[in-house]
Each structure stands twice: as structure tokens, then as C-alpha cells.
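Visitor: quick one, what's the 3D model for this:
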Amino acid sequence: MARDFKRTDRLGDAIQRILAQLLQFEVRDPRIGMVNINDVSVSRDLSIARIYVTFVGKESDEECAEAEEALNKAAGFLRSQLAKELDIRTTPRLHFIYDTTSVRGQKLSNLIDKAMREDRAASGDRDDDSAAD
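Guide: Below is the predicted model:
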């Protein structure tokens, strides 16, 4: 029977779980604030982990870029803490990437809602005109 998950997937899940706790309790940089870890992608040779994050409460792209830079500067500390928790020979290097998919998804959802409201308003006006005749 084949395995359901590859080793990289299992390691990515473990890294995501541990980093969530470390970011919440150990990292004290005010530039970072609250972080959501959307996904962790580990390379096949287990040397690099790409962590896709979004920042709660950051309004501008500049604030998000600054928070991403702060996370990447703290990557060495986080990697050392991660090495203490994981039972693997080498701990992957951490590379944090700001993930814009949730922001773009919210904007698209708002545009769809706006278009549907305008369409309903336009069709409601046409129904009122035909009822008056």
C-alpha cells in the first residue's frame, strides 16, 4: 500500500505547527505582529522550507514587506529553535514569503458581490418599468 503523504509533506506540517507556536510566544519583534502561516513547502532534499505567511492588521504593502523582512532576519533564530523540536539530521533553511492570495481573493469576492448587487438593482428597475405599462 502506498503512503498517503510524502516525507516533505509531513515535515512541512510539523514545521508549520512548531513555527506557529514559536511566532506566537518567542518572537518579540513589533514589526511582525500577528502572523498566519498559510502553507509550508519543503524542497525534496529537505534543505529549504518556504513558509507562506499573511499578516493580520497590516494595511499597506510596505508594512507587509517590512514584516516579511523582519521574519527573514529572525529565520536563523527560528531555525535553531525548530532544530530543538524536530528529530531530523539537518533542519531546513527557512525562507518566509508574503502570500497575497487571501488578499486578492477578498478583493475578487468584493468585486463579485458589488457586481451582483448592481445586477439585481438593474433588473429590479426593469421589472418596475414593465409593471407600469
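Visitor: from here on, contacts and neighbour counts on C-alpha atoms
Guide: OK.
Visitor: hey, where'd the strands end up in the chain?
Guide: 34-42, 48-56, 93-98 (DSSP state E).
Visitor: this one as well, want them side by side:
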Amino acid sequence: MAREYGRSQRVASEMQKELAAILQRDVKDTRLGFVTINDVELSKDLAVAKVYITVLNGDDAAKLANVKVLNEISPFIRHELAKRMRLRHISELHFYYDHSFDTGMRVAELLHDLEGRQDQSDASDNGKSEDE
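Guide: Below you'll find the model as predicted:
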């Protein structure tokens, strides 16, 4: 019987916490904006980690630039991660931009616009029924 919350998920969760702390405290690169670690996906053998990030208050070019910078300094981040985690081998880090936050914000914006149109429609319908 397989466990629902296996070792790779536990390691990924701990890695996410440690990466967030490393980015907040140890990385002093001025090229980075406000980066948030959204998710870490590990391969089955824990050799490769896909780290999904979001960047707040940045345009598309800035988001891609932040991912590029993180991939450039990933050896330093990996070294810091090795100091903090008790693993024999530390995963190779690959950073990717997570578009789910942007998609969620776009959906919320569309729903808000739709709600505003619905309110205007209801107000104009009420105005017609009162006049007639």
C-alpha cells in the first residue's frame, strides 16, 4: 500500500521552506525582485528539483529576468540548501515561472468586471420597470 504523503513530497515541502528562507536572508542579488516560492517538484530519485516561483510587481520581462538570475545563482542556492538539509545528495535546482498566480488574478479581474456589468444591467432593468 503506497503512502499518500511519500518521502519525495516531504523533502519537497521542506525544500520549499528552506529555499524561501535562503532567498529572503542569504541571497543579496540586487537584480532579484520580490520572489515567492510557490511549489517544488522533485524527481522520483530526488536528483532534480523544479522550483516554481512568482515575482510580484513586475512585467513579463522582469519575471523572465528573475528566473534567469535564479538559474544563474542556483549553485550558490544549492550550496546553502545543502548546509540546511540533511540529505546525502542535494537536488539540482531548475527555476521556472509559475503562471498560475497571473492566471488567477486574470480570472478574478474578469469576474469582477462581469459582476460590475451585472450590477449595471440590474440597475438599468430596475429603471425601466419603474418608468413603465
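Visitor: now the TM-score, please.
Guide: The TM-score (TM-score structural alignment, normalised by the length of structure 2) is 0.94; 132 aligned residues with a C-alpha RMSD of 1.3 Å.
Visitor: hang on, the earlier thing: need the strands of structure 1 in TSV (columns: mean neighbour count and distance to Ser130 of structure 1).
Guide: Compiled in TSV, those are given as follows (neighbours: other C-alpha atoms under 10 Å; distance: least, C-alpha to C-alpha, whole Å):
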stretch	mean neighbour count	distance to Ser130 of structure 1
strand 34-42	18	50
strand 48-56	18	49
strand 93-98	19	52
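Visitor: distance to Asp4 of structure 1 added to these, as CSV?
Guide: Below are those laid out as CSV (distance: least, C-alpha to C-alpha, whole Å):
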stretch, distance to Asp4 of structure 1
strand 34-42, 17
strand 48-56, 21
strand 93-98, 25
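Visitor: closest to Asp127 of structure 1 out of those strands?
Guide: Closest of these to Asp127 of structure 1 is strand 48-56, at 43.7 Å (criterion: C-alpha to C-alpha).
Visitor: re the thing from before, so which of the strands of structure 1 comes closest to Lys73 of structure 1?
Guide: strand 93-98 (9.6 Å).
Visitor: so which elements touch that closest one?
Guide: strand 48-56, helix 61-73, helix 75-85 (3 or more C-alpha pairs under 8 Å, 6 or more residues apart in numbering; DSSP states H and E).
Visitor: same thing but at 10 Å, please
Guide: strand 34-42, strand 48-56, helix 61-73, helix 75-85 (3 or more C-alpha pairs under 10 Å, 6 or more residues apart in numbering; DSSP states H and E).
Visitor: state the span of structure 2 onto which the third one is aligned.
Guide: Residue correspondence for helix 61-73 of structure 1 in structure 2, counting by TM-score structural alignment: residues 60-72.
Visitor: how far off centre is that stretch?
Guide: 13 Å (C-alpha atoms, centre = their mean, to the nearest Å).
Visitor: and that stretch against structure 1, how far off on average?
Guide: Superposing on structure 1 places stretch 60-72 of structure 2 at an average distance of 0.5 Å from its equivalents, by mean C-alpha distance after the TM-score superposition for structure 1.
Visitor: make JSON lines from the helices and strands packed on strand 93-98 of structure 1 and add distance to Leu94 of structure 1 to it.
Guide: Listed next are those as JSON lines, based on distance: least, C-alpha to C-alpha, whole Å:
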{"stretch": "strand 34-42", "distance to Leu94 of structure 1": "9"}
{"stretch": "strand 48-56", "distance to Leu94 of structure 1": "5"}
{"stretch": "helix 61-73", "distance to Leu94 of structure 1": "8"}
{"stretch": "helix 75-85", "distance to Leu94 of structure 1": "6"}
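Visitor: can you name the residues of structure 1 that the helix ranked longest in structure 2 overlays?
Guide: In structure 2, taking DSSP state H as the definition, the longest helix is helix 100-131. The aligned range for helix 100-131 of structure 2 in structure 1 is 101-132, by TM-score structural alignment.
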